[in-house]
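In: My questions are about this predicted structure, shown below with the sequence.
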Amino acid sequence: MPLSYEHQVSLLTDILNNHQTDCCGSVAECEQLERLIKSLMVNTQIDAGVKTVLEEVYRYSQGGRNSSDLDSHILSHQNQLAQWVEDIGQLS
C-alpha cells in the first residue's frame, strides 16, 4: 500500500528532524529521503515552493549518501535542516 502525500511529508520531516536533533544518520535514511522526494515530485498539485525545498533536500541526501563522513555532512547542514522542516511544514 503506497503512502499518502501526508504520510510521505511526515516521514520526510521526521527523518530531517532526526538528522537535525541527533546530528547523525544513516545512508539508508539518505536513500529513503531520495525515494520520498522522487515520489513527491511527481505530484502535480505540489506547490512550487515545496518543490524548491525538495530539490535542496534531494541534493543534501545525495551528498550524504556519497559522503565518507555522514555525521560531518549532517552537522554542516544543521541550519538548513531546521529551515527545510519549517518550510515544508508551512508549504505542505
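Out: Perfect, thanks for sending it. Numbers count the residues shown, from 1 in each chain.
In: Could you use CA atoms for every contact and neighbour count after this?
Out: OK.
In: The helix or strand harbouring residue 62: which residues count as buried?
Out: Using DSSP states H and E, residue 62 maps to helix 48-66. For helix 48-66, burial by neighbour count (16 or more other C-alpha atoms under 10 Å) applies to 50-51, 53-54, 57-58, 60-62, 64-65.
In: what's in contact with that helix?
Out: Applying C-alpha atoms under 8 Å, 6 or more residues apart in numbering, the contact partners of helix 48-66 are 27, 30-31, 33-34, 37, 41, 70, 73-74, 84, 87-88, 91-92.
In: try this one next to it:
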Amino acid sequence: MNYHHQLQLLVDILHNQQDENYGSHDEFEQMEHLISNMLENNEVPDEVKAALMSLEQFSYQHDKEGMQSNFTSTEIQQYLRKLENFVSK
C-alpha cells in the first residue's frame, strides 16, 4: 500500500469520526499506525509529514487521554481539508 492509499484510508477514518462525532480506540490506533508508517516513508513529502504530525498529536490526545468523543466537527474538518488536498495531488 503506497502512501497515497494510506492517506485515503486516513481520510476515510476521519470522515467516519466526523459523521459519528466519535472516534473509537481502534480507529485512533489505526490512525497512529498509518501515520507512523508514513512518517518513516522517505517518499512522503515534508509538507505531508508536517500535517501528519499535527494529526498524530490530535489522535494521541483523544485516544490516550480518554477524549474519544471530545472533539468538534470543525476540528476534524481542518485535518480533512489538509489531507484531501494531498490525496488529490
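Out: Everything's here; your move. Because the structure is a prediction, the values reported are computed rather than measured.
In: Can you give me the TM-score here?
Out: The TM-score (TM-score structural alignment, normalised by the length of structure 2) is 0.84; 87 aligned residues with a C-alpha RMSD of 1.5 Å.
In: how big's the offset between the helix holding residue 62 of structure 1 and structure 2?
Out: Between helix 48-66 of structure 1 and the aligned residues of structure 2, the post-superposition mean distance stands at 0.9 Å (mean C-alpha distance after the TM-score superposition for structure 1).
In: which part of structure 2 lines up with that helix?
Out: Mapping helix 48-66 of structure 1 onto structure 2 (TM-score structural alignment) gives residues 46-64.
In: returning to what we had before: how about the buried residues of helix 48-66 of structure 1 in JSON lines, adding distance to residue 22 of structure 1?
Out: What follows is those, written out as JSON lines (distance: C-alpha to C-alpha, whole Å):
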{"residue": "50", "distance to residue 22 of structure 1": "24"}
{"residue": "51", "distance to residue 22 of structure 1": "26"}
{"residue": "53", "distance to residue 22 of structure 1": "21"}
{"residue": "54", "distance to residue 22 of structure 1": "21"}
{"residue": "57", "distance to residue 22 of structure 1": "17"}
{"residue": "58", "distance to residue 22 of structure 1": "20"}
{"residue": "60", "distance to residue 22 of structure 1": "16"}
{"residue": "61", "distance to residue 22 of structure 1": "16"}
{"residue": "62", "distance to residue 22 of structure 1": "19"}
{"residue": "64", "distance to residue 22 of structure 1": "15"}
{"residue": "65", "distance to residue 22 of structure 1": "17"}
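In: Out of those residues, which comes closest to residue 17 of structure 1?
Out: The shortest approach to residue 17 of structure 1 among the buried residues of helix 48-66 of structure 1 belongs to residue 57, at 12.4 Å (C-alpha to C-alpha).
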